[in-house]
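Participant: model this:
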Amino acid sequence: MATKNRFSTQPRSNLMPWLGIAAIVILFDQLSKITITKLFHLGEEKVVTSFFNLVLAYNKGAAFSFLSNESGWQRYFLSALAIGVALYIVLLLKKHGGQRMFCWALALILGGALGNVIDRMAYGHVIDFLDFHIKAFGHFPAFNIADSAICIGAGLFIIDELRRVNR
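Facilitator: Predicted coordinates:
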């Protein structure tokens, strides 16, 4: 849905729907984290199914607790990195607003990245609570809605690129 810029003949994409999607991801992510921290103590676990638990876990690092045992510098480094990526994503959304799947992917990644930045800045760690496990393989690292949005966005991005290459 591109609109014309009154000073140019080039179409301009509407950024707001994509920022709205990112805001919805942030809202659901933060509400879920607030809820879990009010209902659980650190490390507390509730079995939901034979393959899924809710558990309150804190991650001071990146994905799969990478860098979590460092002295604290990672909080600022990962936050700065995520904010830089978020700014770049906003530029991409503005430039490519008409490419629906590409922008869905970017909006989900943007919302997820900012959801985790909020945690790092407010608490010093990311709040994780979704715990999937398979008996033969054990537990996967706990994650949250922001992480899920990032993964779904990355998957959409790959699908979009494969579709683009196959044209």
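Participant: contacts and neighbour counts: CA atoms only from here.
Facilitator: OK.
Participant: helix/strand/coil for the closest residue to residue 67 other than its chain neighbours?
Facilitator: In space, residue 67 comes closest to residue 61 once its chain neighbours are excluded; the distance is 4.7 Å by CA to CA, 6 or more residues apart in numbering. Of the three states, residue 61 takes coil under DSSP: H, G, I helix; E, B strand; the rest coil.
Participant: ok, residue 61 - contacts?
Facilitator: For residue 61, the contacting residues are 67, 68, 69, 74, 75, 78, 125, 126, by CA atoms under 8 Å, 6 or more residues apart in numbering.
Participant: just those residues now: which is nearest residue 25?
Facilitator: Of all the contacts of residue 61, residue 126 has the smallest distance to residue 25: 15.3 Å, by CA to CA.
Participant: how about the closest one, what does it touch?
Facilitator: Going by CA under 8 Å, 6+ apart, residue 126 touches 58, 59, 60, 61, 116, 117, 119, 120.
Participant: Give me the buried entries from those.
Facilitator: Buried members of the contacts of residue 126, counted by 16 or more other CA atoms under 10 Å: 58, 59, 60, 61, 116, 117, 119, 120.
Participant: Can you name the two of these that sit furthest apart?
Facilitator: 58 and 117 (13.5 Å).
Participant: which residues of the chain fall in strands?
Facilitator: For the chain, applying DSSP state E gives strands covering 2-4, 11-13, 45-47, 52-59, 126-134, 138-139.
Participant: Near the spatially closest residue to residue 112 that is not a sequence neighbour, how many other residues are there?
Facilitator: The shortest distance from residue 112 to any non-neighbouring residue, by CA to CA, 6+ apart, is to residue 146 (3.8 Å). Neighbours of residue 146 under the rule other CA atoms under 10 Å: 29.
Participant: Can you show me the helices along this structure?
Facilitator: With helices called from DSSP state H, the chain shows them at 16-39, 73-95, 100-123, 145-166.
Participant: Arrange the ones you listed in JSON lines, one row each, with distance to residue 49 as further columns.
Facilitator: Formatted as JSON lines, the helices of the chain follow (distance: least, CA to CA, whole Å):
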{"stretch": "helix 16-39", "distance to residue 49": "17"}
{"stretch": "helix 73-95", "distance to residue 49": "33"}
{"stretch": "helix 100-123", "distance to residue 49": "26"}
{"stretch": "helix 145-166", "distance to residue 49": "19"}
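Participant: Let's see this one next, to set against the first:
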Amino acid sequence: MSLRKAYLIIFLVLLVDQLSKIFVKTNFILGEEVEVFSWFKILFIENEGMAWGTKIPGTYGKLFLTLFRLVAVTGIGYWLWESVERKNGSNYLIVAIALILAGAFGNIIDSVFYGRIFNDSNAQLATLFSDKPYGAWFHGQVVDMFYFPIWHGVLPSWIPVWGGKDFTFFNAIFNVADMAISTGVGILIFFNKKAFHKTN
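Facilitator: Reported below is the predicted structural model:
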């Protein structure tokens, strides 16, 4: 696969990711939920950008996370270029790297820019290019919206750790960028031999 095709994948993922985030950000109040099906909801939340809403403590925690991501994306970008231009990597590998790179970059856009181009979403709809931004450069919140509470209930008491407790499967809330990263990692795991097989 050529770099041009890889870049097209990245562009399309970024386009869908950012359009969906901007739509939710400008049409939903923070915490607002719309039920599509009983097992699929659009639920607008924002987080610091780590998995499961984890935060790095301290004044510079968010800035450190954003800078780390920028370094990581640079490394992933080089991996993509090297896999195409030098190592003639398989289509599985190139698609996987392109998806991971697009997803990582999609969430970086939120972290770097959203604090300066949107106003607050608490109890109001955010405005794009607001004159009252909610944060500083590199301190934006990542927008998540896809929620699949496929099953909710109390687990049997005989199940270790979670037995007898209220439980929701699947309780993560994510975005298009997260899906791209997960899909790319999934390709590398489940198609490992094909992904790392060099083509002639």
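Participant: one step back: now, among the buried ones among the contacts of residue 126 of the first structure, which is nearest to residue 83 of the first structure?
Facilitator: Closest approach between these and residue 83 of the first structure, by CA to CA: residue 117, at 7.7 Å.
Participant: Aligned counterpart of the closest one in the second structure, please.
Facilitator: In the second structure, the residue paired with residue 117 of the first structure is residue 108, using TM-score structural alignment.
Participant: re earlier: in the contacts of residue 61 of the first structure, which residue is surrounded by the most others?
Facilitator: residue 126 (26 neighbours).
Participant: The second structure: matching residues for stretch 16-34 of the first structure?
Facilitator: The aligned range for stretch 16-34 of the first structure is 4-22, by TM-score structural alignment.
Participant: average distance between the matching stretch and the first structure?
Facilitator: Its aligned residues in the first structure lie a mean 1.1 Å from stretch 4-22 of the second structure after superposition (mean CA distance after the TM-score superposition for the first structure).
Participant: For that stretch, buried residues please.
Facilitator: Buried-residue list, stretch 4-22 of the second structure, by 16+ other CA under 10 Å: 6, 7, 9, 10, 11, 13, 14, 17, 18, 20, 21, 22.
Participant: Residue 165 of the first structure: neighbour count?
Facilitator: Per other CA under 10 Å, the neighbour tally for residue 165 of the first structure reads 8.
Participant: picking up where we left off before, quick one: residues contacting the aligned partner of the residue nearest to residue 112 of the first structure in the second structure.
Facilitator: Using TM-score structural alignment, the partner of residue 146 of the first structure in the second structure is residue 177. Contact partners of residue 177 of the second structure, counting by CA under 8 Å, 6+ apart, are 13, 14, 17, 102, 103, 104, 105, 106, 107.
Participant: let's go with 6 Å and repeat that
Facilitator: 17, 103, 106 (CA atoms under 6 Å, 6 or more residues apart in numbering).
Participant: Residue 78 of the second structure -> the first structure?
Facilitator: Alignment note (TM-score structural alignment): residue 78 of the second structure maps to residue 91 of the first structure.
Participant: And its match, how far from residue 149 of the first structure?
Facilitator: 19 Å (CA to CA, to the nearest Å).
Participant: show me the contacts for the residue nearest the centre of the first structure.
Facilitator: The first structure has residue 112 as the residue nearest its centroid, 1.7 Å off, counting by CA atoms, centre = their mean. Shown in contact with residue 112 of the first structure (CA under 6 Å, 6+ apart): 146, 147, 149, 150.
Participant: For the buried residues of stretch 4-22 of the second structure, give me JSON lines that also has distance to residue 171 of the second structure.
Facilitator: Formatted as JSON lines, those follow (distance: CA to CA, whole Å):
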{"residue": "6", "distance to residue 171 of the second structure": "32"}
{"residue": "7", "distance to residue 171 of the second structure": "32"}
{"residue": "9", "distance to residue 171 of the second structure": "28"}
{"residue": "10", "distance to residue 171 of the second structure": "27"}
{"residue": "11", "distance to residue 171 of the second structure": "29"}
{"residue": "13", "distance to residue 171 of the second structure": "23"}
{"residue": "14", "distance to residue 171 of the second structure": "24"}
{"residue": "17", "distance to residue 171 of the second structure": "20"}
{"residue": "18", "distance to residue 171 of the second structure": "23"}
{"residue": "20", "distance to residue 171 of the second structure": "20"}
{"residue": "21", "distance to residue 171 of the second structure": "19"}
{"residue": "22", "distance to residue 171 of the second structure": "23"}
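Participant: can you tell me which of those residues lies nearest to residue 97 of the second structure?
Facilitator: Residue 97 of the second structure lies nearest to residue 6 out of the buried residues of stretch 4-22 of the second structure, by CA to CA, at 8.7 Å.
Participant: Could you give me the buried positions within stretch 38-48 of the first structure?
Facilitator: residue 40.
Participant: how close does the aligned partner of residue 52 of the first structure in the second structure sit to residue 3 of the second structure?
Facilitator: When the second structure is aligned by TM-score structural alignment, residue 52 of the first structure is paired with residue 40. Separation of residue 40 of the second structure from residue 3 of the second structure (CA to CA): 35 Å.
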